[in-house]
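Engineer: sequence isn't available, so here's the structure alone:
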């Protein structure tokens, strides 16, 4: 008789409750065994709440039929007791394996009738009591399955969470090993009397985080029994027999099936080594022969059975070896390589389904956590937890992993392990593969709480969690600081005051007392911030010591840390993001300029953690940002302050990229020679200053508040500015041109243009903590005596009548950088005939250029300066090369378009390509120009102010040498190389410029 009315009505009810085969379910419900129990719908509701209602119903029918005294007691109890109903049906709906056990042992359902308070979280003692009646392998399996049934019931109904379930499974395994060893000892009392045998749990058993179906990893250690000292051989033989028997009791398949394999392959020498060793034999092996992975495995070593005192002795003896393992050569790379080998060993086609071994799987979490433990646990005992989630929590509490990252890993690990548990529970088989069949996915999804569209929701959650795990694994497992921390001497971490002072002196710190004061301020206390600093500082101290001025690096780090002390992202960035800490150490210890820029805007530290953060920003984006900031400002002064703030940040970006590249590879970035790197610095500095000048011009226009614009203005870059060859300390050489708008009188337009340009210069010269941008307009017609700004027509008239040779030469580097673009192009059209004259300059003009150059060498060289090392005016310096190249441009630029460039190196290359000088001579000049330019940049980076000679201060000279790629102590070699390079260049200049 159909339940609840017509058959089609019940069919629909079954579908709504989650049955996928309502026809088969209806037949079972119509069976006399279940018909009465299902009549009121309560049973159907309970079945519908399970992971697989069809499976649960079939299991219930089998169990009811198997009742030796009839199903009434079972079904009546189910009807009356909701907790039992929920537990039993939940198990039957999730585990065909446990349903099979209940069908074989139909009275075991009664173990689920009541959970006393003491039963909610049973431990090893409770499980031992439950297994105590077992006297042989079959009985041990029956009692084990009954205990497993209670764990599964608590797990599936949510009475316990994943961590508690995994711990209970490990405790049940511990009780099972103890019971098996007791049975083996009872079978061979003479062996038991001859030895002390301890069983050490390893892996997930040792860590109290076991799966439902898993190998149980163990190691055996034995000693002669009390009173039989010296009989080591017989004791080991007896212990080996006991251990082997114990393993068989758990591993072998009997009429009652198997429990799980006991795997002793983590022992010394693996399966090739003796099954049982003495403690001294274990220690001898670990000290001499053990591989890195063996110490990683020992993280979870825990005595679980046998002689407790011997087990404790084993744990106490091997623990120091575990925490010293990080000092082994290539420790971190070895662990990382081992993880890669695990991934490579996954059979083809299974990687994407692997919950355990695949990318984003459980091993990713476990390896990352264990590596962090081994590296940092050497000095921080709070990290020495055997359980993955406990260790992860300790790493987060200690600041070694960010709280958000740790929370994400914790949630993903729980999800993946719970999914693994449910998959194994289904047929009590060892597997870590996500199923592919929709029915299996549906059951799994419903068991995890996905009730809407279980397959889709499960798959989406699984992909999301594996993506999170993989991302964080890559971030933590391959963290650059790890290898650096591991390679530090043990004594270098957590030193006492005297030892620390000696260590600092050995590292090159000139003021160890001040250094200790900084270290104390940064790392003392129990705060999370101090804990993270204690992780960073050992590595940073070494990085600072690699520089010419370790004390300055440490002081800079303290200042930045103090400035950003309340910013939660700062220390997290240094700990987690790529090479941020390494880059910061290089920047802070390279000189004054970059640290000064950083201390004025400490938030720029974030640039060091982004792989693209040190790439120069393109001029359009930079200009757009500055213009937007200028327009938002309420006053012209505020507008230029905003523009200066952007400039400061971009100067830091450029300087940091330059320093990081120089320190990383001894003078250039990883895949580039110094030339392209210097060109990129010059381009970046030019774009920064161009965008800043444009912003100031916009602010000046706004300050005039004219009802209508009166004139257009263009800013023309000159000198190194126009040549895209700015150094960090260069002025911005410019000339200003304006063009009155139609109908505006020339005089009125000129007055407006002067007022605007003058205001722009005033705004840029306002006192500020930001690096100054000095606008120099002395290259304009008539120099300082001439008008600050001229109209385009006035320029044309001047150049027609009064233009001098030096002005034509100066105009070779003219390039519009700000203001009205069309006016700038028209100005370039005006001056092109002057700087690239047809037929070249007259001979008298050439002689004038040579006279000017000779006079400049004689008059402008600072008194007392060494002409062999002055980068600008000295022998073979910048002026020599630039004037030589410019003379070639003046002579041949009209005929050779490739020479019409504002950039020295491009013009030199074009001249060589055209045969105007030998390739060897061009190479000599290019090398000298590059070297002199790099020295100027290095000096500015080191001293924080421009200088055209090498610093006199010993540390500053050493820092310049370090930037240029020299080793410590090679300042003399640097100077010799500079003099040799520029001497060769001067010889070429003498031939080409003065004689050619």
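Structural biologist: Perfect, thanks for sending it. All figures in this text were calculated on a predicted structure; none of them were measured in a lab.
Engineer: make it CA atoms for all contacts and neighbour counts henceforth
Structural biologist: Will do.
Engineer: so residue 89 is in which element?
Structural biologist: Element membership for residue 89 (DSSP states H and E) is helix 82-94.
Engineer: that helix: how far from the chain's middle?
Structural biologist: Put simply, helix 82-94 sits 46 Å off its chain's centre (C-alpha atoms, centre = their mean, to the nearest Å).
Engineer: same question for stretch 579-594.
Structural biologist: Distance, centroid of stretch 579-594 to centroid of chain: 18 Å (C-alpha atoms, centre = their mean).
Engineer: next up, a second structure to put side by side with the first:
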């Protein structure tokens, strides 16, 4: 009969039947006598129990039809037992309602229903080969045992794991019985033969309808030569396969060396020769499930033992991880497009996703951890969970999904005892499957909707976790570590530390022992991570620094449940962390005081600097949550620290171009000043603005930069000048104090030395005072300083009025007078001779050296002062934009502009990197040593440090020549 098509009507519909008239005929007085059509109710209490059992069948109509046929074939006894025996009733009706094929077999063999009597789970597994001395007996014995397994499965007496194990035991017994029959027919010949189970049979997770994958191993016996033995073994193997195909299922030997083209039977030595020289990664992956199943088990165990070293070194192949991943993609690509979303085995979110993830983790980590060496998917997954390779929640989700999907697969195959893994797409087929899985309609949804919801949930989890585990970047890194170095025993670790170039192997070993000691889950995960991290630290100029920093961060964050899980599971976090800690004291210090920031490394999107608007809003909101000024600004500084970490990591990882770093750092400083001004100026009836100067004004802030500013205020009408000045001074002094006070968060120095009269002048001035000063006293260097002036915080209207004032000074009509140009050149010469620190190398000083930042910036600023009044595009605080505008206006030749830009970018990056590497401000690029190597590893990863230095000097010399020609420095 067809699967249930739609809910029925009539009095029998409540029992799940779809055809009231037909059902009454079969269940009524002229049939099974279960239904009283006159009273429209069950014939008696026993009949009611039978009808209730029929309701819970996958297809009640089919179950009733097959029960009627069976009663006709087997006689009244079967009906009497069904009425009397509750256990038999559930088993028999479950079988009859789920599988038309099994029902037909029972009808054709009417005495076999008795196999379902009694205690099912106490029966011995499989069957004795003494009782199956011929093929027909073997076939009937197989069928009877299969019937018992199905009944236990459908009634919940055996869960899916027990069912898979019993099916595998049945397969093993069938293989052995078939081999015994072949030997009885042909004689044992001149060989001993072992049958190796592979695939699902090898993993003890066989389903109802599947090929049984095997490999045959034979050895000469009784003095026979190898050729004769192999002929005999091949004949036995071929006959065994033929018998199994007739009895139960096809036997597939295609996983043998060379596949279907290779010899059916090989010796142990022949297998070893093949796997040593020719085998692909997928063949070793297949061997993960190899298990002696029949024949000479001792020979099978010897074969497997000989192969173990080859299996567990396969992941060391450079291409191994990629090959396993490529194989999974090919499997998905081979699914017909119309079926891909319904394939519970091969499709995305299906069984293969779980199996491939588990197997890849086994191949990579099982080299050093023998607890992972199991052929069973579920046992392997549990071992991965226990060993800390898979998170508890993730692992449990995969276990649940695997069990659910295998049950779905089993039900699909039972219907016709056909090999299928595709969920039907027709309504009737879906309803049958939902019922077969135990889903029933309720007030909220029908059975199909309930099934779909469960299926979609599990498939979604599998897709997510497969991607997370299968494409974990750490896998490639672990696979690159030689097997003997994965075991962090003291001797192995010490030898590896020497090999990797650690300067203090004894100290490094102490760090490793502190991190990995004990039997805790934390120590277990650290033992997985450290072999890989040590390799990453070794790629840095100072490996010891990276390991020490890692221990510091781990001891600060290691007890939090998310920390090691993040390193193990989340994308590139572990490898990125290793690189950052080995390179940067600055990043290490930030992270030690803010371990939560580590989460940013999981996603490139999290390393994108926040916009000025987002930062301003977030910093202001943090300050507003606290009434006390110090607490409020502590919250602002904590946010600033997190943003500095974000920018520094993105910079070191090559995700930010140098001008983007300057923009990002300037935006953070702007937001910090705005939030702090909002606290210190709260409630003060005064217009107050902060003007950014220097690198802050030019959006070119570097990591060591203070915030160069001017403080400007305007008293409201009616406020005395003295009172307004005092209020403005308090605002500015409180702002500077709150941002520089000692704390875990990096201080922000607020430098107002570019104000009129420098340090001798008032810290704050009114706009009118600035107007008076600039009109009467200002010098040309102050006009040069104002080139970078922009409003960063406070009153925008007041800031705009200040910039109008600044424009008159920085873009003077007609440009500069000759004496002013001479003064700028004199000042530049003085800077070159007096401000370069004693002992500094002028060739490699990034700020004041030849071809350094000052050279480029003073040259560009001279052009702005001379021509800004006539070329509007020059009116920008940004160095490179002004240089581009000067080039566009033909004030500088393109080759010269390119030389200046290259030098400015290189010096800016090197200066930033030196700060990140050393953890403190420095402008001197060393000519040798680990700091030079660290800078080179970021700026020129393919070059040797000396090659990088030579290129730095070449670029700087060219820029200096351009400066001398344009700026006029002799």
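Structural biologist: Received it, and whenever you're ready, just let me know what you need. Quantities reported herein were computed from a predicted structural model and do not represent experimental measurements.
Engineer: for the two chains, what TM-score is obtained?
Structural biologist: Comparing the chains after superposition, counting by TM-score structural alignment, normalised by the length of the second structure, produces a TM-score of 0.96; 951 aligned residues with a C-alpha RMSD of 1.8 Å.
Engineer: what's the neighbour count on the residue mapped onto residue 177 of the second structure from the first structure?
Structural biologist: Correspondence of residue 177 of the second structure to the first structure, assessed by TM-score structural alignment: residue 179. Using other C-alpha atoms under 10 Å, the number of residues around residue 179 of the first structure comes to 27.
Engineer: how much space is there between residue 179 of the first structure and residue 508 of the first structure?
Structural biologist: Between residue 179 of the first structure and residue 508 of the first structure the distance is 62 Å, computed by C-alpha to C-alpha, to the nearest Å.
Engineer: please apply the same query to residue 236 of the first structure.
Structural biologist: As judged by C-alpha to C-alpha, residue 236 of the first structure and residue 508 of the first structure stand 55 Å apart.
Engineer: my read: residue 992 of the first structure touches residue 884, true?
Structural biologist: Yes. Residue 992 of the first structure is within contact range of residue 884, at 6.9 Å (criterion: C-alpha atoms under 8 Å).
Engineer: before we move on, the earlier item: give the buried residues for the helix holding residue 89 of the first structure.
Structural biologist: By 16 or more other C-alpha atoms under 10 Å, the buried positions in helix 82-94 of the first structure come out as 84-94.
Engineer: again, but for stretch 157-177 of the first structure
Structural biologist: Of the residues in stretch 157-177 of the first structure, 157, 160, 162-177 count as buried by neighbour count, 16+ other C-alpha under 10 Å.
Engineer: give me the contact list for it.
Structural biologist: 86-87, 90, 120-125, 127-128, 131, 140, 144, 147-148, 151, 154-155, 204-206, 208-212, 216, 246, 250, 304-305, 414, 417-418 (C-alpha atoms under 8 Å, 6 or more residues apart in numbering).
Engineer: ok, now with 7 Å
Structural biologist: Counting by C-alpha atoms under 7 Å, 6 or more residues apart in numbering, stretch 157-177 of the first structure makes contact with 87, 90, 122-124, 127-128, 151, 154-155, 205, 208-212, 304-305, 414, 418, all of which sit outside it.
Engineer: before we move on, what about stretch 974-984 of the first structure?
Structural biologist: The list of residues contacting stretch 974-984 of the first structure from outside it, by C-alpha under 7 Å, 6+ apart, reads 868-869, 875-877, 924, 928, 961.
Engineer: let's see it at 10 Å
Structural biologist: The set of residues external to stretch 974-984 of the first structure that reach it, using C-alpha atoms under 10 Å, 6 or more residues apart in numbering, is 867-871, 874-878, 880-881, 921, 924-925, 927-929, 931-932, 935, 950, 957-958, 960-962, 964-967, 970-973, 985-986, 988-989.
Engineer: what range in the second structure matches it?
Structural biologist: With TM-score structural alignment applied, stretch 974-984 of the first structure matches the range 948-958 in the second structure.
Engineer: in the second structure, which helix has the most residues?
Structural biologist: As far as residue count goes, and with DSSP state H defining each element, the longest helix of the second structure is helix 160-186.
Engineer: next one: that one to chain centre, how far?
Structural biologist: Relative to its chain's centre, helix 160-186 of the second structure lies at 41 Å (C-alpha atoms, centre = their mean).
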